[in-house]
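[1] have a look; sequence and predicted model below, questions after that.
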Amino acid sequence: MIDFIQRVVVTQKSTMLLESERYTFDVDVNLSKTDIKTLIQDLYGVQVVAVNTHRLPRRKTRFGGVKTRTKRAIIRLKNGDTLPIFD
């Protein structure tokens, strides 16, 4: 189950979103919004209000290869809920 969440995204935009209780993750491309919602709720025990997703473009590597596409999920939690990985 934890294999579906690839990494926590820490960028300037994602740290600004932390103030409004929105957390950003790179997730498996095949997950739907409802799958991501139930995964986060079961894994961390918080209530998810909304899930926004977008797919990042493929990137060229230095030696002519191509990195695969990833899906980024921005998750908004109920007021007062926080994820323990950001405490």
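    Received it, and whenever you're ready, just let me know what you need.
[2] when you work out contacts or count neighbours from here on, use the C-alpha atoms and nothing else.
    Noted.
[3] contacts only, for the residue minimising distance to the centre of the chain.
    The centre of the chain sits closest to Phe25, judged by C-alpha atoms, centre = their mean, with a distance of 2.0 Å. Taking C-alpha atoms under 8 Å, 6 or more residues apart in numbering, we find Phe25 in contact with Ile5, Gln6, Arg7, Val8, Val9, Arg72, Ala73, Ile74.
[4] of those - the most surrounded one?
    Compared across the contacts of Phe25, Ala73 has the highest neighbour count, 25 neighbours, by other C-alpha atoms under 10 Å.
[5] need the contact list for it.
    Thr24, Phe25, Asp26, Val27, Val51, Asn52, Thr53, His54 are the contacts of Ala73 under C-alpha under 8 Å, 6+ apart.
[6] ok, second structure coming up, stack it against the first:
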Amino acid sequence: MDIRNIIKRPIVTEKAAVLKEADNKYTFVVDRNANKFQIKQAVETLFNVKVENVHTANYAGKSKRMGASSGYKNDWKKAIVKLKKGQEIQMVDEA
């Protein structure tokens, strides 16, 4: 698996902002097949930082309905990455 395809996008929510400020943790949507080691390697390579640990969570897609048709949103995986002290990722929304 290519490193650039593991991390899809950052999660920018109030809860993610609190985690970043309080514990130096960053939240990303990642590929569903990526494991913690691959996520750690991708973050360290792409952002040039040192990762302390990685927590992951799988989410099932919710059912959605529009008129007579119904379906499901895609399943997805979230990774919470804790960086070592003194490390920081400069996000696009901050710049």
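    Yep, that arrived. Small disclaimer: the values here were computed from a predicted structure and weren't measured.
[7] hmm, back to that, of the contacts of Ala73 of the first structure, which is the nearest to Thr61 of the first structure?
    Of all the contacts of Ala73 of the first structure, Thr61 of the first structure sits closest to Asp26, with 19.1 Å by C-alpha to C-alpha.
[8] just give the closest residue to that closest one, not the sequence neighbours.
    Spatial nearest neighbour of Asp26 of the first structure, chain neighbours left out: Arg72 (4.5 Å); criterion: C-alpha to C-alpha, 6 or more residues apart in numbering.
[9] Val29 of the first structure - that's part of a strand, no?
    No: looking at Val29 of the first structure with DSSP: H, G, I helix; E, B strand; the rest coil, it is coil, so not inside a strand.
[10] how about it, what's its partner in the second structure?
    By TM-score structural alignment, Val29 of the first structure lines up with Arg32 in the second structure.
[11] after superposition, how close is the host helix or strand of Phe28 of the second structure to the first structure?
    Per DSSP states H and E, Phe28 of the second structure falls inside strand 25-30. Mean deviation of strand 25-30 of the second structure relative to the first structure after superposition (mean C-alpha distance after the TM-score superposition for the first structure): 0.2 Å.
[12] show me which positions of that strand end up buried.
    Buried positions in strand 25-30 of the second structure, judged by neighbour count with 16 or more other C-alpha atoms under 10 Å: Lys25, Tyr26, Thr27, Phe28, Val29, Val30.
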